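Engineer: attaching a predicted model along with its sequence, questions to come.
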Amino acid sequence: MTKELYRPQGSWVALITPFTPDGQVDLDGYKTLIDFHVANHTSALLIMGSTGEPTTLSLAERKEIIKNLGPYCQGKIPVFFGVTLGTTQDTIDLARYAQHNGADGVVLVAPAYIAPPQEAVFNFLKAVCDSIDIAVGLYNNPARVVVNLAPSTIVRLSQECPNLVADKEAVPDVAQLASVMDGTSGRIRLLTCDSPAYAMILPTLAMGGHGTANVTGNVAPREIAEMSQPWTNWEQAKRSRELYFELLPLMEAVYSAPNPIATKAMVRLLGLPAGYCRLPLPDVPPRTLRAMEAVIERFDLKAKYGLK
């Protein structure tokens, strides 16, 4: 390994991709968002995860984002880039491009749409891990890509790929998380998504998990960072529980439309760079937008973060 691998814990925020009014990638807006997270206790960023609309970005745009933001984040905040493409070789090429341009790591999902069998998923993930020296995180999201990463596959990868550092689970299955925790014996960090439909944050932390790979941190980074800390004492456990129920209406608002539709709308309402999702993703309807405004006012987010 060329440098010590970064191992995510706490609040790992899946960042939106901001667009300009004419629909172009807003690189200056991206930098504003990055600085916002640096100032507000986010542990690390995931750029071009599912929240970043990667399937609507051209390969040239994805490379431009990596080329500009990898160096920009260096010395400020650890950054991982989603690099999964339709083939193993294309994914390897983009992962190597991320490594060359200052990424701390990359995040991989099972290739979408093709629904490969489990052994093919293992071979795909291992090939990418083996092709780079930087950290690799897995993102298990069967709701979006059909294929579930079986715990046995994750355990095997953790044994054979020394640069595999994290597993983000987006499944409503405590048994799966327990199997990953038990089988990997601390070799990788276990994090969960913040979807209130799954409600997996407290079970994950209770089992010794390491935090959240979340969406709500786009709009309330300090609160999500505090809630997401791994538990080392009973006071932390109590505080996480309190914050979870306190922040539940905010998480529900962020997930009130398919991700990232609601997330971008809330970021936009806060006055931060966001723009609108690219078609075919629609904007939120007026009724939902009004409900989001009410939640922002309820949590006094603009005043808390000095936003106009």
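Structural biologist: Perfect, I can see it now.

Engineer: from here on, contacts and neighbour counts on C-alpha atoms
Structural biologist: Will do.

Engineer: please enumerate the helices of the stretch 151-300 of the chain.
Structural biologist: Counting by DSSP state H, counting those that start in this stretch, the stretch 151-300 of the chain has helices at residues 151-160, 174-184, 201-206, 221-227, 234-254, 261-269, 286-298.

Engineer: is it possible to export those helices to TSV including distance to Gly105 and mean neighbour count?
Structural biologist: Formatted as TSV, these follow (distance: least, C-alpha to C-alpha, whole Å; neighbours: other C-alpha atoms under 10 Å):
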stretch	distance to Gly105	mean neighbour count
helix 151-160	16	18
helix 174-184	20	17
helix 201-206	23	20
helix 221-227	20	23
helix 234-254	26	17
helix 261-269	24	23
helix 286-298	33	14
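
Engineer: got the ones you listed as a markdown table, with distance to Val128 columns?
Structural biologist: As requested, the helices of the stretch 151-300 of the chain are exported to a markdown table (distance: least, C-alpha to C-alpha, whole Å):
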| stretch | distance to Val128 |
| --- | --- |
| helix 151-160 | 11 |
| helix 174-184 | 19 |
| helix 201-206 | 27 |
| helix 221-227 | 30 |
| helix 234-254 | 32 |
| helix 261-269 | 30 |
| helix 286-298 | 39 |
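
Engineer: tell me which of those lies nearest to Tyr72.
Structural biologist: Proximity to Tyr72 (C-alpha to C-alpha) singles out helix 221-227 among the helices of the stretch 151-300 of the chain, at 19.6 Å.

Engineer: and here's the other structure:
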Amino acid sequence: MQSLIGTGVALVTPFKKDFSVDTEALSRIVNFQIDNGIDYLVVLGTTAENATLSQEEKELVISTVIDANKGRLPLVLGVGGNNTYKVVEELKTRDFSNFVAVLSVSPYYNKPTQEGIYQHFKAVAEASPIPVILYNVPGRTASNMLPSTVLRLANDFKNVVAIKEAAGDIVQAMKLIQGKPEGFLVISGDDMVTLPMVLAGGSGVISVIGEGFPRQFSDMVSLGLERKVDEAYKLHYLLAEAIDMIFEQGNPAGIKEVFKTLGLSENTVRLPLVNVNQDLADRLNKFVKSL
């Protein structure tokens, strides 16, 4: 899975002011990523406000990204949920011919045990016709997928090829990197600890800040992978303030404010999310213009 090494971004779903999906803006955002060095695109992840999209809107987002991408970058599709059988059904029925892997989040809200998480992903792995990236994000799921569970899955199923690790715990990430089987990728899901994870042996990132500042962030990851530590950390510290700001009042409200400043899309989000306040909008605007 060499195509998943480097910088991937979790694409937003841009909305018009009337809250409908803005396909023209989504195409602009896709091209902005490609033109500025991003390595692959993740469609319908958490940042896409997936939970607020109808099935018809999800299909529209998928087709828009495929058409805009024109086969230039590898695509990953978010297929996850807390109803195992529904996830398995989608994996068995969807056409994945345009995708290199699926990104599947650990079940949220239900708060399964580690054995429950294992059995969920066992069913996912057995149903998926393409490679699976596990996604651990305890801040959203209310349960942490422990390294022992991840490594058990990685060793038991050849098509479980990576994890997007977003616990924000560098020690946990290092345990994954130390214990992983050959070829398994540990991908950062937390922008602030991406560089330390890469330098510890991680394979890159699936990023939010990266889609707002794709050139700088992808250069940072590339320099980290090349072990050019000082140069990489210069870019890390250049972007650190922005990383804090885009998550300060929730994702993707922060990154959508960046896109508004860049002229790529409106800053519209759907309830229960709301726009960032004026103070944060002004600070983000100032940061974007300073770069």
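Structural biologist: Yep, it's here. Predicted model only: the values in this text are computed from it and were never measured.

Engineer: how alike are these chains, TM-score-wise?
Structural biologist: In this superposition the chains share a TM-score of 0.92, using TM-score structural alignment, normalised by the length of structure 2; 291 aligned residues with a C-alpha RMSD of 2.0 Å.

Engineer: before we move on, back to that, Leu45 of structure 1 is nearest to which of the helices of the stretch 151-300 of structure 1?
Structural biologist: helix 221-227 (11.2 Å).

Engineer: equivalent range in structure 2 for the closest one?
Structural biologist: Aligning helix 221-227 of structure 1 against structure 2 (TM-score structural alignment) gives residues 214-220.

Engineer: average distance between that stretch and structure 1?
Structural biologist: Here the mean offset of stretch 214-220 of structure 2 against structure 1 after fitting is 0.5 Å, by mean C-alpha distance after the TM-score superposition for structure 1.

Engineer: contacts for that stretch, please.
Structural biologist: Stretch 214-220 of structure 2 has contacts (C-alpha atoms under 8 Å, 6 or more residues apart in numbering) with 6-7, 33, 36-38, 195, 209-210, 231-233, 235-236, 239.

Engineer: any idea how far the aligned residue in structure 2 for Gly183 of structure 1 lies from Arg152 of structure 2?
Structural biologist: Matched to structure 2 by TM-score structural alignment, Gly183 of structure 1 sits across from Gly179. Distance of Gly179 of structure 2 to Arg152 of structure 2, given as C-alpha to C-alpha, to the nearest Å: 10 Å.

Engineer: and what of Pro214 of structure 2?
Structural biologist: Here Pro214 of structure 2 is placed at a distance of 34 Å from Arg152 of structure 2 (C-alpha to C-alpha).

Engineer: same check, this time on Leu264 of structure 2
Structural biologist: For Leu264 of structure 2 relative to Arg152 of structure 2 (C-alpha to C-alpha), the value is 42 Å.

Engineer: same check on Ala281 of structure 2?
Structural biologist: If you go by C-alpha to C-alpha, the gap between Ala281 of structure 2 and Arg152 of structure 2 works out to 44 Å.

Engineer: hmm, Arg278 and Thr56 of structure 1 touching each other?
Structural biologist: Yes - taking C-alpha atoms under 8 Å as the definition, Thr56 of structure 1 is a contact partner of Arg278 at 6.7 Å.

Engineer: which bit of structure 2 covers whatever helix or strand Val136 of structure 1 lives in?
Structural biologist: Per DSSP states H and E: Val136 of structure 1 is located in strand 135-140. Using TM-score structural alignment, strand 135-140 of structure 1 lines up with residues 131-136 of structure 2.

Engineer: buried ones in the host helix or strand of Lys63 of structure 1?
Structural biologist: Using DSSP H and E, Lys63 of structure 1 maps to helix 59-73. For helix 59-73 of structure 1, a neighbour-count test (16 or more other C-alpha atoms under 10 Å) marks Arg62, Lys63, Ile65, Ile66, Lys67, Asn68, Leu69, Gly70, Tyr72, Cys73 as buried.

Engineer: quick check: closest non-adjacent residue to the fifth one.
Structural biologist: In this structure, Lys67 of structure 1 finds its nearest non-sequential neighbour in Asn101, 5.6 Å apart by C-alpha to C-alpha, 6 or more residues apart in numbering.
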